[in-house]
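**Student:** just a sequence and a predicted model for now, questions to come.
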Amino acid sequence: MSDTPPVAEKLRVAMIGYGFMGAAHSQGWRVAPRFFDLAAQPSMDVVVGRDASAVAAAAEKWGWRESATDWREVIARDDIDVVDIVTPGDTHAEIAIAALDAGKHVLCEKPLANTVAEAEAMVDAAARAAEKGIRSMVGFTYRRVPAATFARDLVAAGRIGDVRQVRASYRQDWLMDAEAPLTWRMQKDRAGSGALGDIGAHAVDLSEYITGLRLESVSGVIDTIVRERPLPGTADRSLSLSKGGTASDERGEVTVDDVALFNGRFSNPSGGFGALGSFEATRFATGRKNALCVEVSGSLGALSFDLERLNELQFYDATLPATEQGFRTILVTEPDHPYLAPWWPAGHMLGYEHGFSHQVVDLIEAIAAGEQPRPSFEDGLHVQRVLDAVEQSSLSGSAWIPTAG
């Protein structure tokens, strides 16, 4: 007899948190069932936040049925099936473990936790819950960009041959202004890490997703370029690059990294040494707004993806005659491309928000099928170990740190 509980026609969702990611996830929950034929219909029942008036306004704006201020009370309710966690990293473990132990399916934003120990505890809770048919997934949303998914499909089909080298970077410039105010993303006790965990985690996950390989060891360095910033306040000068807020005359310490540079060695399914990868995560790449780039070089070809041109994939076929070789642009908008059939006619572009709808689709379909959605909490733990190994390498000056548990 299967231990998977029957899936109701409706999956009642509670979202914990309502900031930037809350808006993106709300868009996903609201839009997915209107374009995709889902095995169960998500119901946006309640959004939770500490500020009663602010979370009530968010509920009205984004279409949640109600708002609440106590996530523990919401998780204990019998009329909630799925808990979506979009809070800062320091609360992920407590909320996710409580939700899983209460029999709720869980979607948790990346990175999975602030520490390896927290991520391990979350994996243990997910394993306990899975024995009862309860599913969990970590939100590495860029896997769901059709061009990135198609890149994965091309590699898996052998179109670029054996993977020989990977170059991955995630470059932003929103902290280039040294007077941008201090926020929770710059505080280690809240965020866990800076550019490394916030955006470097995406570079790690996406490179592994596209290649189908895992990083086994890393060597790198992290640094904090601006070590003190104004505390949020009421100064006259508006700082548009600060992701919200103005600055006061008081200053606080930045306790996370601004930039991370590291190399990695991937696994080799055939044995021996695996491919090398180079990685960069920075919030100081002047002029780069959201440039997540992954380039994979293989024995038969290569491909390159750039999130700032997210409807395109660059593909190089080295098997063609020399006179015909060169990177060509594939416009990933055809109905036969991943996720595209329910959307618009070919050539009509998708945007950043569509990945969150695809995330909802994949989660609901996995729950309905009684299968483990991907990326799993174990996948999230692996990325956490990679991030931790990079930090260890930087702090110790060691050449290579293994990423295995």
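**Tutor:** Perfect, I can see it now.
**Student:** C-alpha only now, for contacts and for neighbours.
**Tutor:** Fine.
**Student:** what's near enough to touch the residue nearest the centre of the chain?
**Tutor:** For the chain, the residue nearest the mean C-alpha position is Phe140 (2.7 Å; C-alpha atoms, centre = their mean). With contacts defined as C-alpha atoms under 8 Å, 6 or more residues apart in numbering, Phe140 is in contact with Glu109, Lys110, His202, Asp205, Pro375.
**Student:** and here's the other structure:
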Amino acid sequence: MTSTSPADADPTPSGSSSAPLNVAMIGHAFMGAAHSQAWRTAGRFFDLPLHPVMRVLGGRDAARVRAAADRLGWESTETDWRRLAERDDVDLVDICTPGDSHAEIAIAALAAGKHVLCEKPLANSVAEAEEMTRAAEAAAARGVRAMVGFTYRRVPAVALARQLVAEGRLGDIRHVRAQYLQDWIADPEAPMSWRLDRDKAGSGALGDIGAHIIDLTQHITGDTIAEVSGQLETFVKERPQADRHAGLSGSASEGAERVRVTVDDAAMFLARFRGGAAGVFEATRFATGRKNAIRIEVNGSKGSLCFDFEDMNVLQFFDAAEPEETAGFRRILVTEPSHPYVGAWWPPGHGLGYEHAFTHQVVDLVDALSRGTQPTPTFADGLRVQRVLSAVETSSDTRTWQTITA
């Protein structure tokens, strides 16, 4: 089914002469809303070489997807993702669905000659991620590009952290510590969600949020994880069935049927990076009081840095070359025009928020497409993360260290 609201299409911003980039998005819940905001906003704050046009939104329920399109700013709708991916007026497909559909949609869209932006984690298994990566590499030979959406890379403080490491300000990297802490299912009566169903999500806290800190630490350090020893825990084995249209936190009717949770609630693992650094990782949705705490600390021979997303406009940096009388962690407010991405937004000190990283993702993707270069992170980067996720699961099951192929 296709529907169109002709009066609601977003026109090219006044004065823009850039060619259109016709975008289709599949999925319109939490991530769909975040991605929609980015497609609407990027060209209004950044000088883009292509003008994103929010051409079509895909979803299974005709009434719900039409309502979402009206709310989020999409021109038309489709209830069949295959038809959406084949439309002549679509240049790029943005995949914001649960992980069980990523591989099928992405591979079909690439085969149809569409660029692809796919939410993380890339897939629900290494085999799917490998197939997607092969499809992306074949498509790249035809000038069709694919990118996986690890948006936290685009937080300005994280981009600055990567820059400092790349410049050698931390010296040889020795320790990496990473946590992703949430509490949205700490209540045992919180209802079942697709994120707690292995068939749809692939894994629990490990893949949903652990994937982010795996990618972030590899991105910041410029190094990759070589081996892991992990432990997974499921604290609440059954939950009440959610109402059909429940969102992320959801709701359950009184007396609702209880269903089995088939993923982990928490994941912990030790890691060794190929460059020799030791790593400690923790991802949980049971850290009571923590809403979205992404904590990264990197210690090197010449200094350290640390970041916490709950104070996302700040990067802490320690320079070991400073005199001991005045040495200490320096609080850098990452809001200067010279900081990554920040110059397009507000005056210094006027901080950015969660949604801005999605806008920066669109900016980097559009810039790469206009130049005919490969946007990052690539599907190969997503596969690298997927291999770490799989190794942690195997390690937890077997109680052994697991080596990760390069």
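**Tutor:** Structure received. This structure is a prediction, so every number in the text was calculated from the model and none was measured.
**Student:** now the TM-score, please.
**Tutor:** Scored against TM-score structural alignment, normalised by the length of the first structure, the superposed chains reach a TM-score of 0.94; 387 aligned residues with a C-alpha RMSD of 1.2 Å.
**Student:** who wins for neighbours among the contacts of Phe140 of the first structure?
**Tutor:** The most crowded member of the contacts of Phe140 of the first structure is Lys110, carrying 26 neighbours; neighbours defined as other C-alpha atoms under 10 Å.
**Student:** how about that residue, what's its match in the second structure?
**Tutor:** Aligning on TM-score structural alignment places Lys110 of the first structure opposite Lys120 in the second structure.
**Student:** follow-up on the earlier one: widest-spaced pair of the contacts of Phe140 of the first structure?
**Tutor:** For the contacts of Phe140 of the first structure, the farthest-apart pair by C-alpha to C-alpha is Glu109 and Asp205; their separation is 13.1 Å.
**Student:** and the counterpart of Ala178 of the second structure in the first structure, what helix or strand is that in?
**Tutor:** Superposed on the first structure with TM-score structural alignment, Ala178 of the second structure falls opposite Ala168. Element membership for Ala168 of the first structure, per DSSP states H and E: strand 163-171.
**Student:** return the distance of the aligned residue in the second structure for the residue nearest to the centre of the first structure relative to Asp88 of the second structure.
**Tutor:** Here Phe140 of the first structure is matched to Phe150 in the second structure, going by TM-score structural alignment. When distance is defined by C-alpha to C-alpha, to the nearest Å, Phe150 of the second structure is 28 Å away from Asp88 of the second structure.
**Student:** tell me how far the alignment partner in the second structure of Leu231 of the first structure lies from Glu325 of the second structure.
**Tutor:** In the second structure, Leu231 of the first structure lines up with Gln241, judged by TM-score structural alignment. Computed as C-alpha to C-alpha, the Gln241 of the second structure to Glu325 of the second structure distance reads 59 Å.
**Student:** between the two, who's got more neighbours?
**Tutor:** Gln241 (21 against 6).
**Student:** so the match of Ala178 of the second structure sits right up against His202, yeah?
**Tutor:** No - here Ala168 of the first structure does not reach His202: they are 9.5 Å apart, not a contact under C-alpha atoms under 8 Å.
**Student:** give me the common contacts of those two.
**Tutor:** Leu292.
**Student:** need the three-state assignment for Ala287 of the second structure.
**Tutor:** Three-state assignment for Ala287 of the second structure (DSSP: H, G, I helix; E, B strand; the rest coil): coil.
**Student:** run a quick neighbour tally on Gln314 of the first structure.
**Tutor:** 18.
**Student:** just give me the match in the second structure for it.
**Tutor:** By TM-score structural alignment, Gln314 of the first structure lines up with Gln316.
**Student:** now its match: which helix or strand?
**Tutor:** strand 314-319.
**Student:** average gap between that strand and the first structure?
**Tutor:** Mean deviation of strand 314-319 of the second structure relative to the first structure after superposition (mean C-alpha distance after the TM-score superposition for the first structure): 0.5 Å.
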